[in-house]
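>>> structure of the sequence below:
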Amino acid sequence: MLALAAHAETVLIANEPGPNRGVRAEAVSFIADQIAERTGGEVRVDQNWGGALFKTNAALESLSTGVGDMGVIIGAYAASEFPELQMAGLQLKAAHPWVMMQAVYELFTTNEQLQARLDEMNLEYISTFSLSPGIMACSGEGIRSLDNVPGTKFAHTGASTDIFGELGGNLVSMPIYDVYQGMETGLVECSVTYAYYAVATKLNELVDTVTDMRFGSLASLGTFMNKDTFEMLTPEQQEIVKQIGRDTINFYGERLITADEKAMETLNTGEDAVEFVELTDAEYEKMTEMAQPSIEKWKADMSAVGMDGDAMLEEFLQLVDKWTQVMETEGLPWDRS
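Below you'll find the predicted structure:
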């Protein structure tokens, strides 16, 4: 009987590129715990942290080929191969993190062309993680004006940083998980980061100034499963996994907002409080213009994989408007009575 029970158990080998701390780690653990609980232990997750199974830039290929069964893919590190995911990593329009996640979720689960692309890549979409609005964290004097950008060493962690390359900054390519070491050693001076993440990783201890970039929330991080693995699950187990993906948006969204508010307090008034800087309105307008080359490059990447970037962008922005309306009329799920 023990042998039969062991044989019936399905173990999903999962990979998370980040450390086992912070709100996304809580959400990753939530997914794993809920899968085990709701399947009655028939399916469980063997979770690897810190990219132990495969590194960030290998996530797409590793999940497609079955090196891992489940894990997080970050759009910035698969921009040319998986531009659909990177779309939510562009500076398009300001939206609440929960809204961004709902819009991405609906797009990935209803758009037929995107479903066909996922089949081609042998992936099953599970859920999405959003980021709070990006801030520019710097050691030393930092970015007090766009005139400070030329020659400054920026950690190039995603499309948002492309703006500073357009303005003459020195971009040093690295995953966001390496920024602490990069800033500690002087390899980089500045990095786009997020309040909750800066505090969770103790990056704030190295930071002297934070410049408000007026960036919107990004949602180009997704949890995916190898499709062959997903199809080996029973129909009931498949539906459980899908429902957990839907539930994760609310679970993570509430914790993200709470953690970000708390982190901003730490950055403002904590032992390692930093100086906050704002740019001029004209400089913010210039940054919006500087984001256009990244959007055009994304459209070219979409065309290269046979997708209509303009059409998908239009659909996505309509979904952002739809879910913004839901939030404004019904409130956020955790605030509803």
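
>>> for the rest of this, base every contact and every neighbour count on C-alpha atoms.
OK.

>>> state the number of residues packed around Phe30.
Neighbourhood size, Phe30 [other Cα atoms under 10 Å]: 18.

>>> residues touching it, list them.
By Cα atoms under 8 Å, 6 or more residues apart in numbering, the contact list for Phe30 reads Thr248.

>>> and it, which helix or strand is it part of?
helix 23-38 (DSSP states H and E).

>>> would you agree Phe154 falls within a strand?
Yes: under DSSP: H, G, I helix; E, B strand; the rest coil, Phe154 falls within a strand.

>>> can you tell me how far it is from Met312?
Distance, Phe154 to Met312, by Cα to Cα, to the nearest Å: 31 Å.

>>> more neighbours, the two?
A direct count of neighbours by other Cα under 10 Å for Phe154 and Met312 places Phe154 higher, at 29 against 19.

>>> Glu166: how many residues sit nearby?
17.

>>> so it makes contact with Met290?
Yes: using Cα atoms under 8 Å, Glu166 is in contact with Met290, at 6.6 Å.

>>> not counting its own residues, what contacts the helix or strand following the helix holding Phe30?
Next in sequence after helix 23-38, counting helices and strands by DSSP H and E, comes strand 43-48. Identification of contacts with strand 43-48 by Cα under 8 Å, 6+ apart yields 9-16, 32-33, 35-36.

>>> give me that answer again for 10 Å
8-20, 28-29, 31-38, 53-54, 68-71, 233, 237, 241 (Cα atoms under 10 Å, 6 or more residues apart in numbering).

>>> off-centre distance for that strand?
Strand 43-48 sits 21 Å away from the centroid of its parent chain (Cα atoms, centre = their mean, to the nearest Å).

>>> Thr10 against Gly40, yeah?
No: between Thr10 and Gly40 there is no contact under Cα atoms under 10 Å: 11.4 Å.

>>> and those two? Which one has more around it.
Thr10 (16 against 11).

>>> tell me the contacts of the more buried one?
Going by Cα under 10 Å, 6+ apart, the list of residues near Thr10 reads 36, 41-45, 229, 232-233.

>>> filter those residues to the buried ones?
36, 41-45, 229 (16 or more other Cα atoms under 10 Å).

>>> can you say which two of those residues are spatially most distant?
Farthest apart among those by Cα to Cα are Gly41 and Thr229. That separation is 16.8 Å.

>>> give me the most central residue, this protein.
Leu221 (3.2 Å; Cα atoms, centre = their mean).

>>> out of everything not next to it in sequence, what's closest to it?
Excluding the flanking residues, the one nearest Leu221 by Cα to Cα, 6 or more residues apart in numbering is Ile74, at 4.5 Å.

>>> for Leu313, see how far away the one you found is.
18 Å.

>>> same for the longest helix anywhere in the chain, what does it pack against?
Identified as the longest helix of the chain according to DSSP state H is helix 235-269. On a contact count with 3 or more Cα pairs under 10 Å, 6 or more residues apart in numbering; DSSP states H and E, helix 235-269 meets helix 23-38, helix 97-110, strand 123-129, helix 195-200, strand 209-212, strand 221-226, helix 227-232, strand 275-277.

>>> now show me the structure for the sequence below, then we'll compare the two:
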Amino acid sequence: MAAILTASAVPAFAATVLTYGEPGPNRGSRAKATEWFAQEVDKRSGGDLKIDIIWGGALFKANASRQSVATGVADMGTIIADYFPKEMVSYSLTNLPFKNQDPWVGLKASFDHMKSTDITRNLAKQNLAFVTSYTVSDVILMCKGDAVRSLADIKGKKIRGVGVYGKIFGDLGANLVGMSIYKAYQGLDNGLIDCSQGYKSSSKALKHHEVADSLTQLYWGIYTGLGMFINKDALARLTPSQRKVLDEVGADFIDHLGRDVMNNDNAAIKAMAAGINGRKIDIFSLPSADSEKLISAGEPYIAKWAKNASKVGLKGKELVANYRALLTKYSKERDDKGYPWFR
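Below you'll find the model as predicted:
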């Protein structure tokens, strides 16, 4: 009897569960990567730490993600820097059109940048902490009607553009339309926009190929300014071992996602060119001279970012220089050693 009482008095094991708000749907390579992250946290913690992903903007929309995670609407969530140009200026650096089209290189550089002391301190003031980065790969244009074959074709088109990329489309004569990527399907379908700034596998996951006629590869920068963040109070409530697991999975996520994005991007291009459910789209590549013009057009915006960062207490020019150095570092590592999953 005593043995029974003793056993029944032992409290049941209760895992810590973190709610995760995701504005996007549960499909595509990024969604699968998010599920991998949650599964790895569960596995490596021995079930002690779990992540409950709430999909499709049920907890908050993309344009409310920063304040929602900061105030505890969710413990964690995906934040897209371009929706918060002032508050997330530290992260928006990684969305600028630097001369890099390699997702893995961009992810590694972005991760190191966001884990730096100055950025960590800046985020802490907003009750946020960085966990890891996503990438939606290099920027493309999905268009309905006339395709974009050169920079001259951009003039006069109604384009959904985001961040500096969108501003440069505007500089080239496009009529910019403010719209979430999650609304681009309807925008293309009803003619509100002619083209949408997109990303290969992400655009396929969002089914933009169903309403677009062409895809233009721009060979212009990589988009890594969206990532996983955690409410600083929620992070403080975790045990040291739970925090260690979160940190380790966040670091390993970079290699996992980098490999998957490259594989899925290649598969997406092939699938859309071959035809999905009988619908093919035309694939175009911008001439290299035009791509170089786009990269050059981004330099004034990079300089402007440095000035704006300095206004909020960050060392703007130093951060730009450090980020360029990180891109060079990981490009060299790839060239010398190959990608981690091939070593």
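
>>> looking only at neighbour counts, state which of Ile74 and Leu313 of the first structure leads.
Shown here are Ile74 of the first structure and Leu313; by other Cα under 10 Å, Ile74 has more neighbours (24 against 16).

>>> OK, contacts around the counterpart of that one in the second structure?
Counting by TM-score structural alignment, Ile74 of the first structure lines up with Ile80 in the second structure. Going by Cα under 10 Å, 6+ apart, Ile80 of the second structure touches 23, 62-66, 88, 91-92, 95, 134, 224-228.

>>> just give me the closest of these to Lys115 of the second structure.
Taking those together and measuring to Lys115 of the second structure by Cα to Cα, the closest member is Tyr91, at 10.6 Å.

>>> alignment lookup: that closest one to the first structure.
By TM-score structural alignment, Tyr91 of the second structure lines up with Leu85.

>>> Glu40 of the second structure now?
Per TM-score structural alignment, Glu40 of the second structure is aligned with Gln34.

>>> also Asn308 of the second structure?
Checking TM-score structural alignment: Asn308 of the second structure goes with Asp301.

>>> show me what the helix or strand that contains that match is packed against.
When elements are assigned from DSSP H and E, Asp301 of the first structure belongs to helix 292-304. On a contact count with 3+ Cα pairs under 10 Å, 6+ apart, helix 292-304 of the first structure meets helix 83-86, helix 162-166, helix 309-330.

>>> what's the average distance for the second one when superposed on the second structure?
Superposing on the second structure places helix 162-166 of the first structure at an average distance of 1.0 Å from its equivalents, by mean Cα distance after the TM-score superposition for the first structure.

>>> heading C-terminal from that helix, find the next helix or strand.
Next along the chain from helix 162-166 of the first structure, counting by DSSP H and E, comes strand 170-173.

>>> distance check, the residue lying closest to Phe129 of the first structure once chain neighbours are set aside against Thr157 of the first structure.
Sequence neighbours aside, Leu221 is the residue nearest to Phe129 of the first structure in space, at 5.3 Å (criterion: Cα to Cα, 6+ apart). With distances taken as Cα to Cα, Leu221 of the first structure is found 13 Å from Thr157 of the first structure.

>>> next: Ala5 of the first structure.
Distance from Ala5 of the first structure to Thr157 of the first structure, by Cα to Cα: 45 Å.

>>> between those two, which one's more packed in?
Just comparing Ala5 of the first structure and Thr157: by other Cα under 10 Å the higher neighbour count belongs to Thr157, 22 against 9.

>>> what lines up with that one in the second structure?
In the second structure, Thr157 of the first structure lands on Val162 (TM-score structural alignment).

>>> dump the residue contacts of its match.
82-83, 95, 168-169, 176-181, 196-198.

>>> also His156 of the first structure?
162, 164-165, 170-176, 179, 188, 190-192 are the contacts of His156 of the first structure under Cα under 10 Å, 6+ apart.

>>> hmm, Met101 and the match of Tyr91 of the second structure touching each other?
No: Leu85 of the first structure is beyond contact range of Met101, at 11.7 Å (criterion: Cα under 10 Å).

>>> give me the neighbour count for Val54 of the first structure.
One thing to correct before we go on: residue 54 of the first structure is Phe, not Val. 22.

>>> what lines up with it in the second structure?
Using TM-score structural alignment, the equivalent of Phe54 of the first structure in the second structure is Phe60.

>>> its match: what secondary structure?
Going by three-state DSSP: Phe60 of the second structure is coil.

>>> wait, it sits on Thr71?
No: assessed by Cα under 10 Å, Phe60 of the second structure is found out of contact with Thr71, at 11.9 Å.

>>> quick one: common contacting residues for the two?
In contact with both Phe60 of the second structure and Thr71: no residue, using Cα under 10 Å, 6+ apart.

>>> just to revisit the earlier point, map the residue nearest to the centre of the first structure across to the second structure for me.
Using TM-score structural alignment, Leu221 of the first structure pairs with Leu226 in the second structure.

>>> before we move on, what about Thr266 of the first structure?
Matched by TM-score structural alignment, Thr266 of the first structure corresponds to Ala271 in the second structure.

>>> what's the neighbour count on its match?
Using other Cα under 10 Å: Ala271 of the second structure sits among 16 other residues.

>>> show me the residues around it that make contact.
So Ala271 of the second structure contacts 204, 265, 277, 279-281 (Cα under 10 Å, 6+ apart).

>>> please identify which of those is nearest to Gln217 of the second structure.
Taking Cα to Cα as the measure, Gln217 of the second structure lies nearest Asp265 of the contacts of Ala271 of the second structure, at 11.5 Å.

>>> surely the closest one meets Leu257?
No: using Cα under 10 Å as the test, Asp265 of the second structure is too far from Leu257 to be in contact (11.6 Å).

>>> could you check which of these two has the larger neighbour count?
Set Asp265 of the second structure next to Leu257 and count neighbours by other Cα under 10 Å: Leu257 wins out with 25 against 21.

>>> grab the nearest non-local neighbour of the counterpart of the more buried one in the first structure.
Using TM-score structural alignment, the partner of Leu257 of the second structure in the first structure is Tyr252. Using Cα to Cα, 6+ apart and skipping residues adjacent in sequence, the residue nearest Tyr252 of the first structure is Ala27, 5.6 Å away.
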